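Enquirer: heads up, no residue letters with this:
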């Protein structure tokens, strides 16, 4: 089994070498923005070959980039536009589905193509063997406008071990962190790992991600971990308060501070997710870890909006303002929910611990009783943290119930893997009959043999 990792290498550059890296990254960024404007004028062109034909000569003459970088620029812009075209199609499909269900809902236009894609970060792409190569003594040679620059690097020991062993190296990105005034080289490499076997993963784990509890984890032996998000959410609230103050101020210095502040908040959240992923994998090594498939969860659930009761309520004391503020707070927290990043970190780190991550259906994981199989919204009174089955009376923490349901569905995937010899996750299809068949199978799963009649 071939697995691709990304090594973050800190470059030990001198002041002179930093000046050379500054020049090439700024020239590359200017070339990206120039090419983006050309592509926008050509009807948002997404063909890399056509865009390269139009812009290659101009990039070489105007920005003095080496030939390989001059080829990478139109490819990157074309890939960006191709992604935007895909998002446009998905956006229109979702809006059509929403309007079908709610005819009075206004069609929201896609804003991605209102202007050419703008590139701000000083990041460029290197090709192994052409723009960068390894040197003896843990050094790397990278291309600049003034020729090659050789500098030492450091990084995660496990990544360095694979690089020194001569693994297959892919492309790299030169990334600049403004706060530290430091350049990093993000190198992708491929490692051959033994094909996973069911016998190698005897533990089955379910991970339920949420906003009040960022992660609730349990295995089939009922060993559970709770990771509360209260302190993190309070910290996010502090970030939000400072951001509002700077936005109201509106000066140039406030705008600069906002940019730096957004990077700080993003790094804070990423550090939290890295820490959570590491704790989960250290607690459950060599396991099959089930993660919910939450693709397009925000579009499916939708934002909190004013209900008919809110509009007709005539309660004194500013209750309308309180409700509106509560809706805004809920929408903000939902938009800041970084579940995909956490799941990506878990899946990325899992092979280093001898584990593997699979995605399972997320339908009704917080509404389905693990004791009798009954599924209903009424099992969650007030949508709180307590699950109370209206049929058998079983009570449990709602997020723990979700983790148990995910673990049971992961166990079903592992059983199919053992029986067939092929790891096949449940297909994410829209066919109603296929979905009904999967949900019927899930309803037969039980956490304990002590079930209700």
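Expert: Cool, got the structure. Just so it is clear, the model here is predicted, and its values are computed rather than measured. Numbering: from 1, shown residues only.
Enquirer: rest of the way, CA atoms for contacts and neighbours
Expert: Will do.
Enquirer: Check the gap between residue 332 and residue 366 for me.
Expert: 22 Å (CA to CA, to the nearest Å).
Enquirer: neighbour count winner among the two?
Expert: Set residue 332 next to residue 366 and count neighbours by other CA atoms under 10 Å: residue 366 wins out with 27 against 14.
Enquirer: That one: what's it in contact with?
Expert: Going by CA atoms under 8 Å, 6 or more residues apart in numbering, residue 366 touches 398, 399, 401, 402, 405.
Enquirer: which ones among those residues are found in helices?
Expert: Cross-referencing the contacts of residue 366 against helices under DSSP state H gives 398, 399, 401, 402, 405.
Enquirer: Which one (most neighbours) among these?
Expert: Using other CA under 10 Å as the neighbour test, the ones in helices among the contacts of residue 366 are led by residue 405, with 31 neighbours.
Enquirer: what about it, distance to residue 437?
Expert: For residue 405, the distance to residue 437 (CA to CA) stands at 17 Å.
Enquirer: What's the separation between the closest residue to residue 134 other than its chain neighbours and residue 392?
Expert: Spatial nearest neighbour of residue 134, chain neighbours left out: residue 140 (4.5 Å); criterion: CA to CA, 6 or more residues apart in numbering. Separation of residue 140 from residue 392 (CA to CA): 64 Å.
Enquirer: here's the one I want to compare it with:
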């Protein structure tokens, strides 16, 4: 299982200037290679090397390995673009969004991340320093800070490339770590998880991670953002820039907390975790306008991915099930009827009279489908 560890660099002003110059150089080179690839319709890594390697190495003062990483970055960017075009993620052929993506070469920001391998970057974990190549020469004894757990993970499992990132004037290295897969324990039943708007996540045991307070915070921040955008002054724009990642950090932290609690409960009880397969949920559901903002703004996919990787680290089985009619189906008798939901919170079966909180009932249906799906997929 692959994870990333992000550590913060603590460069001196001279070291920071060298790092900044390096990012500007490699991304300017990447833009040149991208234009060449687009004009000549050459997108494969090794073909691009024949056309661009010598010119960018000499013109931008790049080391040999750095120049190859620039070319590979461009090739990977076009591979992602073409995959999105084939999958229809950028619209149908002829649509404005698709034409915009196809009509010009990919452009790299001057501070876009740059990958470094072990030839360009070496770690001294015990000393908490790194040695990294820059256009100003090799920087040695560049200090970084990390938690004890991060240091342990880096020391034992770091493998492959690390990305140099500049974010809001701060410098980070994001290292790839390859952890061994933990054997999945045979589950004793499944913990169903229903994802929603009023409650971010509800488990089949009745635990509800309420979204009311979260939505209030997000509504307040959204209103502040709207007022600042309408104001349009320099100070308003400065504050908007300062706060632009605040909600993303807030959502990620909330999703981490919820995911950890769910995985801990499943691990403690010896159960697996059953999640809804929410692929394409934004295209399927029909909601009132106020709810659309909440649905499209909250990262349910991120929450699901956090649960999945935390479950894999803990050896907890996980399965994705079809979410169709889980909110209308009675978890006691199986009767499906939209009239079983008289309101958002309440589930009351019109057949057997069973009553429960609607999200808990849905989570129990997801848990049942998890048991059935596991039995089918792991039949002897």
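Expert: Arrived safely, thanks for sending. Note that the structure is a prediction, hence the values are computed from the model and not measured.
Enquirer: Need the TM-score between these chains.
Expert: The TM-score (TM-score structural alignment, normalised by the length of the second structure) is 0.86; 375 aligned residues with a CA RMSD of 2.9 Å.
Enquirer: quick one: residue 142 of the first structure is in a strand?
Expert: Yes - the assignment for residue 142 of the first structure (DSSP: H, G, I helix; E, B strand; the rest coil) places it in a strand.
Enquirer: hey, where'd the strands end up in the stretch 201-350 of the first structure?
Expert: Per DSSP state E, counting those that start in this stretch, the stretch 201-350 of the first structure carries strands over the ranges 203-209, 213-219, 224-228, 287-292.
Enquirer: what about the first one, how far off from the second structure?
Expert: In other words, strand 203-209 of the first structure. Following superposition, strand 203-209 of the first structure is found to deviate from the second structure by 2.1 Å on average (mean CA distance after the TM-score superposition for the first structure).
Enquirer: quick one: that strand to strand 224-228, angle?
Expert: Computed by axes from the mean of the first three to the mean of the last three CA atoms, to 10 degrees, the angle separating strand 203-209 of the first structure from strand 224-228 equals 20 degrees.
Enquirer: what separates strand 203-209 of the first structure from the chain centre, distance-wise?
Expert: Computed by CA atoms, centre = their mean, to the nearest Å, the chain-centroid distance of strand 203-209 of the first structure equals 18 Å.
Enquirer: Then the last one?
Expert: Centroid separation between strand 287-292 of the first structure and its chain, computed with CA atoms, centre = their mean, is 16 Å.
Enquirer: residues in contact with it?
Expert: Strand 287-292 of the first structure is contacted from outside by 201-208, 343, 354-362, 406-407, 409-410, 414, using CA under 8 Å, 6+ apart.
Enquirer: ok, now the second one?
Expert: When contacts are defined by CA under 8 Å, 6+ apart, strand 213-219 of the first structure is touched by residues 203-209, 224-230, 276, 280, 339, 399-400, 403-404, 407.
Enquirer: make it 7 Å
Expert: 203-209, 224-229, 399-400, 403-404, 407 (CA atoms under 7 Å, 6 or more residues apart in numbering).
Enquirer: sorry, back to before: the contacts of strand 287-292 of the first structure, buried ones only, as a ChimeraX selection?
Expert: The buried residues among the contacts of strand 287-292 of the first structure can be selected in ChimeraX (16 or more other CA atoms under 10 Å) with this line:
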select :201,203,204,205,206,207,208,343,354,355,356,357,358,359,360,361,362,406,407,409,410,414
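Enquirer: pretty sure residue 364 of the second structure is touching residue 331, no?
Expert: Yes - counting by CA atoms under 7 Å, residue 364 of the second structure does reach residue 331; the two are 6.1 Å apart.
Enquirer: if you count what's nearby, which of these two comes out ahead?
Expert: More crowded of residue 364 of the second structure and residue 331, by other CA under 10 Å: residue 364, with 28 against 23.
Enquirer: That one corresponds to which position in the first structure?
Expert: Using TM-score structural alignment to pair residues, one finds that residue 364 of the second structure aligns to residue 404 in the first structure.
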